[in-house]
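> All I have is the shape, not the residue letters:
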């Protein structure tokens, strides 16, 4: 069914909070813009989206989000270039993945027009909130959750789709030290690991806390059966460079189809960097660290884009990575951010003007 969007209704906030914000010192995702997009699913269909003032959500205590965890989200960024034009990066991929996640949790899929036109309208209304400082952006969080009532363990009959935005500075600073997980799992075959479901992240927090107590910043997730395969880095996809080859795990039931991941693979291949998408064993990485062929490891995701790893721990041993002047991580991060911020040509057609 085609969904045609008339002009999306905009209800402006009575006053702006923008003058209270220190745009030179933005924490990640802590300050929110004046408006949000809201859309309700009732009586078997999505109602027209609206842009409304950013405000609390009122829910019944029996709303199924609280009891059965039907909640999915996306992470995106909007950028402003030197001409004050506003850009998104591969937004249709985010829309498609949101619906893939929703379907896995038995939630209704959104019409593309509601997502894209709603997003564009919201960004036009809150355009002044998009920071221009190097490394900064407007973080955009679309999410869908069960608002329908009832204690019965079944899918809800009502849902909310919201897009909220937060001007943010650079996400990660510096390199991180990680611990290869030997006990806990992020996801399992046949599970919801490939969906951006809120519960996936809740389940990561405790093992990550344990790693932090041991002096690490983050966890490298391994497979749920034998913990022999490298899968993800914290809430990011992971890339490993052995000699000059860049290796990353294939997507599966367990591994998120990361948009930054796909972009890195395409840029690396375009640059002539050898890329292998394959299962990578923990013992292979440990052996490469011992013989000096392990050159780089880094996480890839929307928030940090690329997050370099300085070393890893495994079975009570620590391994350091070399400091390389011409490293892939810096090159790939700059290449992506230059495309995102309209500082470079976009041969891939990823940049989307709002």
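Yep, that arrived. These figures come from a predicted structure and were not determined experimentally.

> C-alpha from now on. contacts and neighbour counts both.
Noted.

> can you pull out the helices in the stretch 201-350 of the chain?
Per DSSP state H, counting those that start in this stretch, the stretch 201-350 of the chain has helices spanning 259-271, 282-291, 328-340. These are given in chain order.

> would you list those in TSV and tack on distance to residue 47 and mean neighbour count?
Supplementary listing: those in TSV, determined by distance: least, CA to CA, whole Å; neighbours: other CA atoms under 10 Å:
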stretch	distance to residue 47	mean neighbour count
helix 259-271	28	17
helix 282-291	48	15
helix 328-340	32	18
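
> closest to residue 227 out of the ones you listed?
helix 282-291 (8.1 Å; CA to CA).

> the helices in the stretch 51-200 of the chain, which residues?
Listed in chain order, the helices of the stretch 51-200 of the chain (DSSP H, counting those that start in this stretch) span 65-68, 91-104, 112-125, 198-213.

> Let's have the ones you listed in a markdown table, adding mean neighbour count.
As requested, these are arranged in a markdown table below (neighbours: other CA atoms under 10 Å):
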| stretch | mean neighbour count |
| --- | --- |
| helix 65-68 | 17 |
| helix 91-104 | 19 |
| helix 112-125 | 19 |
| helix 198-213 | 16 |
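
> and residue 164, which of these is closest to it?
Within these, the stretch nearest residue 164 is helix 112-125; the backing value is 8.9 Å (CA to CA).

> so what does the closest one touch, helix or strand wise?
For helix 112-125, the helices and strands in contact under the criterion 3 or more CA pairs under 8 Å, 6 or more residues apart in numbering; DSSP states H and E are strand 35-42, strand 50-53, helix 91-104.

> right, and the helices of the stretch 201-350 of the chain - which one's nearest residue 244?
Ranking the helices of the stretch 201-350 of the chain by distance to residue 244, with CA to CA as the measure, places helix 328-340 first at 9.2 Å.

> one step back: need the helices of the stretch 201-350 of the chain in TSV (columns: distance to residue 41).
Compiled in TSV, the helices of the stretch 201-350 of the chain are given as follows (distance: least, CA to CA, whole Å):
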stretch	distance to residue 41
helix 259-271	27
helix 282-291	45
helix 328-340	32
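
> hmm, back to that, is it possible to get JSON lines of the helices of the stretch 51-200 of the chain that adds distance to residue 190?
Listed next are the helices of the stretch 51-200 of the chain as JSON lines, based on distance: least, CA to CA, whole Å:
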{"stretch": "helix 65-68", "distance to residue 190": "18"}
{"stretch": "helix 91-104", "distance to residue 190": "11"}
{"stretch": "helix 112-125", "distance to residue 190": "27"}
{"stretch": "helix 198-213", "distance to residue 190": "14"}
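
> export the helices and strands packed on helix 112-125 to JSON lines and tack on distance to residue 324?
Conversion of the helices and strands packed on helix 112-125 to JSON lines gives the following (distance: least, CA to CA, whole Å):
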{"stretch": "strand 35-42", "distance to residue 324": "43"}
{"stretch": "strand 50-53", "distance to residue 324": "47"}
{"stretch": "helix 91-104", "distance to residue 324": "33"}
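
> just to revisit the earlier point, between the helices of the stretch 51-200 of the chain, which one is closest to residue 266.
With respect to residue 266, and counting by CA to CA, the nearest of the helices of the stretch 51-200 of the chain is helix 91-104 at 14.8 Å.

> Show residues contacting the closest one.
Helix 91-104 is contacted from outside by 71-76, 108-110, 112, 115-116, 144, 192, 194-197, 259, 352, using CA atoms under 8 Å, 6 or more residues apart in numbering.

> Structure two is appended below for comparative analysis:
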């Protein structure tokens, strides 16, 4: 168990008004969690301090070799006043897998969750209460050695910052348009596609800009070898409902194992829906849409929860899904997951964790 010291700010910020648009990831709370790692000593000096800039040497290894990772989860204010986290242990376990891939020292699950709960508790009054809002939690680790050379760092910082946020998409639950990318590649099996690290997102920017210029919200990536099999969207996992069957790409080493993805699979199975985790080609999706069997498409992720897809652009083909509207299953999944997160629906899966 961590011994976390708390130093509270003497100059608290002005909190957003209840009717003020929050956007996503633009406003930050009064405090942050920091913990250091030193080779031979391990993780040490866990503390909560006022939100502030950090000072690093220009030679810090994170700047030159990209050794860093991050996670994302949320805290919610339930109607009965409780503060709830959604499956934080899953984020902690995924962080361990990312750290192993990037040669970053492991943080035990219980320490990760304790740190999240502690800093959320300190800034609990920053959690917004308006519909569709939450407190976004961003834990991350950076390599801090002052050294120019390709090797794992021997010092690190683990930091958690908090951001009261509105809907990830300004349009809310309105279906988005997705650009299917067949020129650029984000990740391949054996690379770092299954790790949550900034390099994966940097690799996606060129295609993201191209998609935005064409009026699409996100990029759907194909596999990096055959450019044929569907993998994931830039910030989400992807699901298809084809002729009554829920299909999502199988985790193959180049796809991020999403927490919301796992939740959706469990919910669909519990409702008696057939679910397949397998390879699925863009040709199969195109044929399913042409034959009328492609019933729904949606993305899943912590930020957006469920993001219905209204159209897919592949080469010169534009596939309209559900007449551009929200599918029945997409809506049900969104209502159920957000209902559990907000304490409105009984949590029979034991997914929520109260911050006390």
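That came in fine, so what should we check first? Keep in mind it's a predicted model, so treat the numbers as computed, not measured.

> follow-up on the earlier one: among the helices of the stretch 51-200 of the first structure, which is nearest residue 22 of the first structure?
Among these, helix 112-125 comes nearest to residue 22 of the first structure, with 19.9 Å by CA to CA.

> Off-centre distance for that closest one?
Computed by CA atoms, centre = their mean, to the nearest Å, the separation of helix 112-125 of the first structure from the middle of its chain amounts to 19 Å.

> got the angle for it vs strand 35-42?
160 degrees (axes from the mean of the first three to the mean of the last three CA atoms, to 10 degrees).

> Give me the mean deviation of helix 112-125 of the first structure from the second structure.
The superposed helix 112-125 of the first structure is, by mean CA distance after the TM-score superposition for the first structure, a mean 1.7 Å from where its aligned residues fall in the second structure.

> what's that helix in contact with?
Under the contact criterion CA under 8 Å, 6+ apart, helix 112-125 of the first structure has outside partners 3-5, 8, 35-37, 48-51, 91-92, 95, 163, 354.

> now with 6 Å?
Outside of helix 112-125 of the first structure, the residues that reach it under the criterion CA atoms under 6 Å, 6 or more residues apart in numbering are residue 354.

> how big is the angle separating it from helix 91-104?
Our comparison of helix 112-125 of the first structure with helix 91-104, counting by the same axes, to 10 degrees, yields an angle of 130 degrees.

> Could you check how far the aligned partner of residue 95 of the first structure in the second structure is from residue 196 of the second structure?
Matched across to the second structure, residue 95 of the first structure falls on residue 92, judged by TM-score structural alignment. Distance, residue 92 of the second structure to residue 196 of the second structure, by CA to CA, to the nearest Å: 12 Å.

> Please apply the same query to residue 265 of the second structure.
Plainly put, residue 265 of the second structure is 20 Å away from residue 196 of the second structure if you go by CA to CA.

> what do you get for residue 307 of the second structure?
Residue 307 of the second structure sits 20 Å away from residue 196 of the second structure, going by CA to CA.

> cool, and residue 178 of the second structure?
Distance from residue 178 of the second structure to residue 196 of the second structure, by CA to CA: 21 Å.

> Which residues are in contact with residue 234 of the first structure?
With contacts defined as CA under 6 Å, 6+ apart, residue 234 of the first structure is in contact with 218, 219.

> Give the buried residues for stretch 219-235 of the second structure.
By neighbour count with 16 or more other CA atoms under 10 Å, stretch 219-235 of the second structure contains the buried residues 219-224, 227-235.

> Of these, which belong to strands?
For these, the ones inside strands are 219, 220, 221, 222, 230, 231, 232, 233, with DSSP state E as the criterion.

> Adding distance to residue 331 of the second structure as columns, could you present those in TSV?
Listed next are these as TSV, based on distance: CA to CA, whole Å:
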residue	distance to residue 331 of the second structure
219	22
220	21
221	24
222	26
230	23
231	23
232	20
233	19
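
> and which of the residues you listed is nearest residue 78 of the second structure?
Taking CA to CA as the measure, residue 78 of the second structure lies nearest residue 233 of those, at 29.9 Å.

> Just give the nearest non-adjacent residue to the closest one, would you?
residue 220 (4.2 Å; CA to CA, 6 or more residues apart in numbering).

> What spatial separation is found between the match of residue 95 of the first structure and residue 126 of the second structure?
As defined by CA to CA, residue 92 of the second structure lies at a distance of 23 Å from residue 126 of the second structure.

> do residue 113 of the second structure as well
Counting by CA to CA, the separation of residue 113 of the second structure from residue 126 of the second structure is 19 Å.

> again with residue 266 of the second structure
Distance check for residue 266 of the second structure against residue 126 of the second structure: by CA to CA, it reads 31 Å.

> How about residue 137 of the second structure?
Computed with CA to CA, the distance linking residue 137 of the second structure and residue 126 of the second structure is 12 Å.

> for residue 69 of the second structure, same thing?
The separation that residue 69 of the second structure has from residue 126 of the second structure, given CA to CA, amounts to 25 Å.

> now residue 187 of the second structure
Taking CA to CA, one finds residue 187 of the second structure at 37 Å from residue 126 of the second structure.

> These two - which one has more neighbours?
A side-by-side neighbour count of residue 187 of the second structure and residue 126, using other CA atoms under 10 Å, places residue 187 first with 23 against 20.

> okay but the more buried one is in contact with residue 196, surely?
No - using CA atoms under 6 Å as the test, residue 187 of the second structure is too far from residue 196 to be in contact (11.9 Å).

> what touches both of the two?
Taking CA under 6 Å, 6+ apart as the contact criterion, no residue touches both residue 187 of the second structure and residue 196.

> What sits closest to whichever residue in the second structure pairs up with residue 73 of the first structure if chain neighbours are left out?
The pairwise alignment with the second structure assigns residue 73 of the first structure to residue 70, based on TM-score structural alignment. What sits nearest to residue 70 of the second structure in space, not counting adjacent residues and going by CA to CA, 6+ apart, is residue 140, at 4.0 Å.

> mind checking how far the most centrally placed residue in the second structure is from residue 355 of the second structure?
Here the mean C-alpha position of the second structure is nearest to the C-alpha of residue 302 (CA atoms, centre = their mean), at a distance of 4.4 Å. In this view, residue 302 of the second structure and residue 355 of the second structure are 18 Å apart by CA to CA.

> What sits closest to the equivalent of residue 43 of the second structure over in the first structure if chain neighbours are left out?
Structural correspondence for residue 43 of the second structure with respect to the first structure (TM-score structural alignment): residue 46. Distance criterion CA to CA, 6+ apart; nearest residue to residue 46 of the first structure, sequence neighbours excluded, is residue 40 at 5.8 Å.

> again with residue 254 of the first structure
Closest residue to residue 254 of the first structure in three dimensions, ignoring its sequence neighbours and counting by CA to CA, 6+ apart: residue 193, at 4.1 Å.
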